[in-house]
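K.L.:
3D, please:
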Amino acid sequence: MTYEVSVTRDGAWWMVAVPALDAVTQARTLGEVDAAARELVALDTGTALDEVNISVHVEAEQTTGRDDQSLRHAR
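P.N.:
Okay, the predicted model is just below:
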């Protein structure tokens, strides 16, 4: 199973949410999001870390006023 991960900026932190698990964690940088999300899923489901599949959706900060700005990547 691939878990959808939603990432939003909250002050100095990135909030990392996994809606399917109703779980949230945080990361200091975008570079830490992948590991934080995988660890959250692994701990919550009992799945081995190397077997966790995620799809990350990062909400871009609203700088242009467009509501549809986003970055997507899958892992």
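K.L.:
C-alpha only now, for contacts and for neighbours.
P.N.:
Will do.
K.L.:
V56: neighbour count?
P.N.:
22 (other Cα atoms under 10 Å).
K.L.:
So it sits against M15, correct?
P.N.:
No - look at V56 against M15 with Cα atoms under 8 Å: they stay out of range, at 11.9 Å.
K.L.:
Find residues that contact each of the two.
P.N.:
Residues touching both V56 and M15 (Cα atoms under 8 Å, 6 or more residues apart in numbering): V7.
K.L.:
List the contacts of N53.
P.N.:
N53 neighbours (Cα under 8 Å, 6+ apart): M1, T2, Y3, R38, R75.
K.L.:
Now tabulate these in TSV and tack on neighbour count, secondary structure and distance to T64.
P.N.:
Shown next, in TSV, are the contacts of N53 (neighbours: other Cα atoms under 10 Å; DSSP: H, G, I helix; E, B strand; the rest coil; distance: Cα to Cα, whole Å):
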residue	neighbour count	secondary structure	distance to T64
M1	7	coil	35
T2	11	strand	31
Y3	18	strand	29
R38	23	helix	31
R75	11	coil	28
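K.L.:
here's the other one to compare against:
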Amino acid sequence: MNSPTYQLNVSREGRWWIIDAPEVDYRTQARTLADVEEMGRDLIAGALDVDPSTFDVSVNIAKPADVEARLAEVAELDREAQIVVSRAARGRREAARTLRDQYGLSVVDTARVLGVTRGRVYQLLGREKDTVA
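P.N.:
The predicted structure is shown next:
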């Protein structure tokens, strides 16, 4: 049987974390984020007169607008970085294939040209070690 889940909306006010439990229309506070879940559970359990272990909580921490904006920028930078990393990896694979297929270099020589190990060349080529060294 699934336990009900109650939302805890948490925001900072001065030196305290304010915990709002909208489903029971009560609020409490905690000194640290580490205390939020326990305080929220106690609040909900008291409001509903149930054991705190009979339900789940989902904690939503409100971030200041400037921090939220900065995190959105960072997420976009992470996305762009992943695209660049993917392009770089594709370029390495293409370089390894070109050295092997068009220039006939051995795996050992390909590794030396690329400045990587033989094992890495096999990874870049996407195949198991073959008999040609």
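K.L.:
And the TM-score between them?
P.N.:
Once superposed, the chains reach a TM-score of 0.80 (TM-score structural alignment, normalised by the length of the first structure), with 68 aligned residues with a Cα RMSD of 1.8 Å.
K.L.:
With distance to L49 of the first structure as extra columns, can I get the contacts of N53 of the first structure in a markdown table?
P.N.:
Output for those, formatted as a markdown table (distance: Cα to Cα, whole Å):
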| residue | distance to L49 of the first structure |
| --- | --- |
| M1 | 13 |
| T2 | 13 |
| Y3 | 13 |
| R38 | 6 |
| R75 | 13 |
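K.L.:
Please identify which of those is nearest to Q69 of the first structure.
P.N.:
Nearest to Q69 of the first structure out of those is R75 (Cα to Cα; 20.2 Å).
K.L.:
Which position in the second structure pairs with R28 of the first structure?
P.N.:
In the second structure, the residue equivalent to R28 of the first structure is R31, according to TM-score structural alignment.
K.L.:
Could you do Y3 of the first structure as well?
P.N.:
In the second structure, Y3 of the first structure lines up with Y6, judged by TM-score structural alignment.
K.L.:
what about the strands in the first structure?
P.N.:
Assigned by DSSP state E, the strands in the first structure fall at 2-10, 13-18, 23-27, 53-59, 70-74.
K.L.:
Grab the longest helix from the second structure for me.
P.N.:
In the second structure, assigned by DSSP state H, the helix with the most residues is helix 65-97.
K.L.:
now it, how far from the centre of its chain.
P.N.:
Remark: helix 65-97 of the second structure is offset 14 Å from the chain centroid, using Cα atoms, centre = their mean, to the nearest Å.
K.L.:
helices or strands up against that helix?
P.N.:
On a contact count with 3 or more Cα pairs under 8 Å, 6 or more residues apart in numbering; DSSP states H and E, helix 65-97 of the second structure meets helix 118-125.
K.L.:
which parts of the helix it packs on are buried?
P.N.:
R118, V121, Y122, L124, L125 (16 or more other Cα atoms under 10 Å).
K.L.:
Switch those residues over to TSV; also include distance to D25 of the second structure.
P.N.:
Output for the buried residues of helix 118-125 of the second structure, formatted as TSV (distance: Cα to Cα, whole Å):
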residue	distance to D25 of the second structure
R118	64
V121	61
Y122	61
L124	58
L125	60
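K.L.:
Cool, thanks, signing off.
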